[in-house]
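Chemist: My questions concern the predicted model and sequence given below.
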Amino acid sequence: MPIDAVVFDIGRVLIEWNPEGFFDARLGPERRKQLFAEVDLHEMNLGVDRGDDFRASVYALAERHPDWAEEIRHWHDSWIKMASPEIPHSVRLMRALQARGTPVFALTNFGIGTFEVARKTYPFFDEFDRAFVSGHLRTIKPEPAIYDHLERDTGVAPDRLLFTDDRPENIEAAAQRGWNTHLFTTPETWAKRLVAEGLLTPKEAA
């Protein structure tokens, strides 16, 4: 069955996402581990991905943990440093697909506020044919509703979609719906898959 559209996750596929590395550089690995053990930053971030207000969520968490308040506020104030840099080869693949006439959709767990911050840094965020952003949809991967949004709004049949994501649970949820999937590890292996599917030539995928 031919592929009619390609779906990209964003974090760790098109841009890096490494908050642990950011705090390692600030605090050292041991203090960072203590911070993440005492403060559930990732749970707070899931709320942002579901549509909670970005700044309000981070600053409220800082108020609840005064010993870590300054560091917690960096999740808002220095967020783009955790979500950088872009992954150039992946961005080239996205653009190469579109140059061949293949629509490219984003399906991403991303907050409303954080997505707007990223758009100012990464121009390619405005180049997707459609972007399905969890904060706006109020549902996150791997919940079925977010995949359903993409299917309904694009009208592309599940078996005509090819989806790449770095998280196995997100890939499995898509596969259960009949999507073609690729677990993202490196741009090079993703490029090989796109060539194998006949979507790009080796030269276009380089």
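Modeler: Everything's here; your move. Residues are numbered from 1 along each chain as shown.
Chemist: Please count neighbours and contacts with C-alpha atoms only from this point.
Modeler: Noted.
Chemist: Could you list the buried residues of stretch 179-188?
Modeler: Trp179, Asn180, Thr181, His182, Leu183, Phe184, Pro187 (16 or more other CA atoms under 10 Å).
Chemist: Now intersect those with the helices, please.
Modeler: Under the assignment DSSP state H, those contribute Pro187 to helices.
Chemist: Okay, one more to line up with it:
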Amino acid sequence: MKIVFDFGGVLFRWHPASFLARLWPHRVETLEQGAQLAARFFQNYGGDWGLFDQGLIGADEVVRRIAARTGWPLGDVAAVVRAVPDELMPIPATVVLIRDLRAAGHTLHFLSNMPEPFADHLSQAYPLAEWFESGLFSGRVKQIKPGAEIFAMAERRFEARPQELIFLDDHPANVDAALARDWQAFLFTDAASARRELVSRRLLNA
């Protein structure tokens, strides 16, 4: 079985509400406010940010577009974009899960919606080649989840039939897209529950 990991919110920390609360204390007093501003900023990873994720616009352009759309100062928006790479820190329990899966003999890959500059940062800062056999970043291949084409590209890159792939992602739409292509897939909420699910599928020992 080939196991495919999403990155943000699965392997790397990503909680936009608390992220914005730390960066914008002058604008965010509660996590609820942070969630509301995150929805405006990232547009559920569609809109401006989706184009950035897909590698169709660069960092300067996404900053300009978000500032123009929201009325937030250009410098404030740029500060958020600059801070994202350092926010993407590995989640220790997921790193342990990856090591245990590799020790059990499974081949691991990744499939991540990630703008190219952030993908470059992760590739340089962390041992992705040690954790994964291969992977796809949306910003590099110019396709994005939940679109069918990036899943088709992944099947070719991973040299696998859909039924041979099991996918962990924290966004229901991406899980549904994988299931629609006959991948096995489930929603990731945390490493402990993912481990239980993998044990139940006989991919790990309890």
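Modeler: Noted; the coordinates are in hand. All of these numbers come straight from a predicted model, not from anything done at the bench.
Chemist: Can you give me the TM-score here?
Modeler: Once superposed, the chains reach a TM-score of 0.83 (TM-score structural alignment, normalised by the length of structure 1), with 198 aligned residues with a CA RMSD of 2.5 Å.
Chemist: Nearest to Arg119 of structure 1 among the buried residues of stretch 179-188 of structure 1?
Modeler: Pro187 (21.3 Å; CA to CA).
Chemist: how about that closest one, what's its partner in structure 2?
Modeler: Aligned counterpart of Pro187 of structure 1 in structure 2: Ala191 (TM-score structural alignment).
Chemist: sorry, back to before: could the buried residues of stretch 179-188 of structure 1 be laid out in TSV, adding distance to Asp4 of structure 1?
Modeler: Shown next, in TSV, are the buried residues of stretch 179-188 of structure 1 (distance: CA to CA, whole Å):
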residue	distance to Asp4 of structure 1
Trp179	11
Asn180	11
Thr181	13
His182	15
Leu183	19
Phe184	20
Pro187	21
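Chemist: which one of the buried residues of stretch 179-188 of structure 1 sits closest to Gly11 of structure 1?
Modeler: Phe184 (10.7 Å).
Chemist: what about the helix ranked longest in structure 2, how far off from structure 1?
Modeler: In structure 2, taking DSSP H as the definition, the longest helix is helix 74-87. Relative to the matching residues in structure 1, helix 74-87 of structure 2 has an average distance of 1.9 Å after the fit, by mean CA distance after the TM-score superposition for structure 1.
Chemist: Would you check the span in structure 1 matched by the helix or strand just after that helix?
Modeler: Sequence order places helix 92-103 as the next helix or strand after helix 74-87 of structure 2, per DSSP states H and E. Using TM-score structural alignment, the residues of structure 1 aligned to helix 92-103 of structure 2 are 88-99.
Chemist: Return the residue of structure 1 aligned against Tyr126 of structure 2.
Modeler: Under the alignment (TM-score structural alignment), Tyr126 of structure 2 maps onto Tyr122 of structure 1.
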